[in-house]
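S.K.: Could you look at this predicted model? Sequence included:
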Amino acid sequence: MIKTLIFDFGDVFINLDKQGAMSNALSLFEMTEFEHDMIEANIQYEIGEISTSEFLGFYKTKFPHLSEENIVHAWNYIIKDFPNHRLEFVKQLSNSNHYKLILLSNTNEMHIDFIKENVSFYNTFKECFDKFYLSHEINLRKPNTNSYEFVLNENNLSPEECLFVDDTKENTDTAQKLGIHTWNIDETKEDVVNLFEIQKHLF
């Protein structure tokens, strides 16, 4: 029986434009692909190993012709709208008290600050969860096994009593290996609000 629901954030609740953000950044940087040091800096920033000022400093040094504003805009370009019906869904879940609700998201300080400024109900959303884990705060990121083990151990959870919802297959594959039930949601044609319909075999 499922007792705990673990959700990703991006492309589960808030919409993202990953491809558009990548194209926009590559155009800005006048590159055809991200270089290794850029990928590494992005990962280090996502797990809180470097600060926002250090992260921006890296990009300003690498691309001295760009302003900090250019870089911040390109970084936050990925974040789109947060449909209100998804907030209502998680509020109803929270009010029902049927499940422990956990958010586990790979994110970073600039993205969360941007969301706080642009999503008026962010705090209401956050308060729906029993635990709210962001990679830059816990210094762990998916799909690394230790991120899931951290959540399981911190909350004394049995994997077989958990359902994890994430749009990235690599993330759900790792969780599945630990015995966690998963839904690799296809954000192009599925919506988290239909969870109990699509995953009804688990409930």
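M.R.: That came in fine, so what should we check first?

S.K.: From now on I want contacts and neighbour counts done on CA atoms only, so please keep to that.
M.R.: Will do.

S.K.: hey, where'd the helices end up in this protein?
M.R.: Assigned by DSSP state H, the helices in the chain fall at 18-29, 36-46, 52-62, 68-76, 84-96, 109-118, 122-127, 135-138, 145-154, 169-177, 195-198.

S.K.: between those, which one is nearest to Leu103?
M.R.: Comparing these by their distance to Leu103 (C-alpha to C-alpha), the top pick is helix 122-127, with 8.6 Å.

S.K.: Give the other helices and strands that that closest one contacts.
M.R.: Here helix 122-127 touches helix 84-96, helix 109-118, going by 3 or more C-alpha pairs under 8 Å, 6 or more residues apart in numbering; DSSP states H and E.

S.K.: before we go on, here's another structure to hold up against the first:
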Amino acid sequence: MIKGIRHILFDLGGVLLNLDYSRTEQAFRDLGIENFDEMFSQLKQTPLFDELETGKIGKADFVAGLRSAAGIEVSDEDLLKAWNAMLLDFPLRRLQLLQQLRLHYDLLLLSNTNEVHEEAFNLILNQAHGLSIGMLFDKVYLSHRIGMHKPDAAVFEHILNENGLKAEHTLFIDDSPQHIETAKRLGIQTIWLEKGMTIEGDIFLQK
């Protein structure tokens, strides 16, 4: 038990779900999009990713935006497969840890994600472990479903208020320092999962 903590709010990608962004980069190169880094950087300056992440656009509009930026004719299926290539696996030990933690704490999930990735990571979880993400937590907050995302303070305030949680009794675990900083400013206890760290190997050591 962690002294004073009653609720744990987890990030998803890089904390529970292993990611490898280079796989998406390579997948786009394999489709003939050699300038993926440049394309991705340019797209970040447009509303495309923010709108996908906050549910303002869906899969069809996102794919159309990707295809337009790529400047070549690529099928929807191939573009989506490349976009999902970064999503790896949910290690069994990590899922077992969540089950153990749930005996002692309220577990919540807050992820900046999108319609495309939600479908893909639930498929990964189901095929490997027979689970869906909602089965692991008391409450799940996905940015595209709630129309808010980190690091905006509003999303943390929404979760605290909706569940009647006190910030000082809530622990937030994330691998992005800018998300951690917002939570800290609101009085939430935080753990920044730095590169190379895992929750099962560095935070919650199983005896």
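M.R.: Done, it's in. All values reported here derive from a predicted model rather than from experimental measurement.

S.K.: Could you pull up the residues touching Gly164 of structure 2?
M.R.: Gly164 of structure 2 makes contact with no residue, according to C-alpha atoms under 8 Å, 6 or more residues apart in numbering.

S.K.: Map it across to structure 1 for me.
M.R.: Counting by TM-score structural alignment, Gly164 of structure 2 corresponds to Asn156 in structure 1.

S.K.: do the same with Arg93 of structure 2
M.R.: So Arg93 of structure 2 corresponds to His85, using TM-score structural alignment.

S.K.: Please name the spatially closest residue to its match (chain neighbours excluded).
M.R.: The shortest distance from His85 of structure 1 to any non-neighbouring residue, by C-alpha to C-alpha, 6 or more residues apart in numbering, is to Val193 (7.8 Å).

S.K.: Give the burial count for the one you found, as a bare number.
M.R.: Val193 of structure 1: 16 surrounding residues under other C-alpha atoms under 10 Å.

S.K.: same deal with Asn84 of structure 1?
M.R.: For Asn84 of structure 1, the count of nearby residues is 11 (other C-alpha under 10 Å).

S.K.: Between its first and last residues, how far does stretch 116-123 of structure 1 reach?
M.R.: Its first and final residues considered, stretch 116-123 of structure 1 spans 8 Å by C-alpha to C-alpha, to the nearest Å.

S.K.: So which residues make contact with it?
M.R.: The contact list for stretch 116-123 of structure 1, computed with C-alpha under 8 Å, 6+ apart, reads Phe82, Ile115.

S.K.: from the chain's centre, how far out does that stretch sit?
M.R.: How far stretch 116-123 of structure 1 lies from its chain's middle: 16 Å, per C-alpha atoms, centre = their mean, to the nearest Å.

S.K.: In stretch 185-200 of structure 1, which residues are buried?
M.R.: Buried residues in stretch 185-200 of structure 1, counted by 16 or more other C-alpha atoms under 10 Å: Ile185, Glu187, Val192, Val193.

S.K.: Sorry, wrong one. I was asking about stretch 38-52 of structure 2.
M.R.: Across stretch 38-52 of structure 2, burial judged by 16+ other C-alpha under 10 Å covers Phe40, Leu48, Phe49, Asp50, Glu51, Leu52.

S.K.: Aligned counterpart of the fourth one in structure 1, please.
M.R.: When the structures are aligned by TM-score structural alignment, the residue of structure 1 matched to Asp50 of structure 2 is Ile43.

S.K.: how much space between that match and Asp37 of structure 1?
M.R.: 10 Å.

S.K.: List the contacts of Ser143 of structure 2.
M.R.: Contacts for Ser143 of structure 2 (C-alpha under 8 Å, 6+ apart) come out as Glu53, Thr54, Gly55, Leu110, Ser111, Asn112, Thr113, Asn114, His149.

S.K.: hang on, I meant Val165 of structure 1
M.R.: Leu5, Ile6, Phe7, Asp8, Val12, Thr172, Thr182, Trp183, Asn184, Ile185.

S.K.: As TSV, those residues with distance to Ala21 of structure 1 would be great.
M.R.: Output for the contacts of Val165 of structure 1, formatted as TSV (distance: C-alpha to C-alpha, whole Å):
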residue	distance to Ala21 of structure 1
Leu5	29
Ile6	26
Phe7	23
Asp8	19
Val12	17
Thr172	23
Thr182	27
Trp183	25
Asn184	22
Ile185	21
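
S.K.: Just name the closest of those residues to Tyr59 of structure 1, please.
M.R.: Closest to Tyr59 of structure 1 out of the contacts of Val165 of structure 1 is Asp8 (27.5 Å), distances taken as C-alpha to C-alpha.

S.K.: doesn't Ser105 make contact with that closest one?
M.R.: Yes: counting by C-alpha atoms under 8 Å, Ser105 is a contact partner of Asp8 of structure 1 at 5.1 Å.

S.K.: Tell me how far the alignment partner in structure 1 of Leu186 of structure 2 lies from Ser96 of structure 1.
M.R.: Alignment note: Leu186 of structure 2 maps to Leu178 in structure 1; criterion TM-score structural alignment. Separation of Leu178 of structure 1 from Ser96 of structure 1 (C-alpha to C-alpha): 28 Å.

S.K.: likewise Asn76 of structure 1?
M.R.: On the measure of C-alpha to C-alpha, Asn76 of structure 1 and Ser96 of structure 1 end up 34 Å apart.

S.K.: who has more neighbours, those two?
M.R.: Asn76 (17 against 9).
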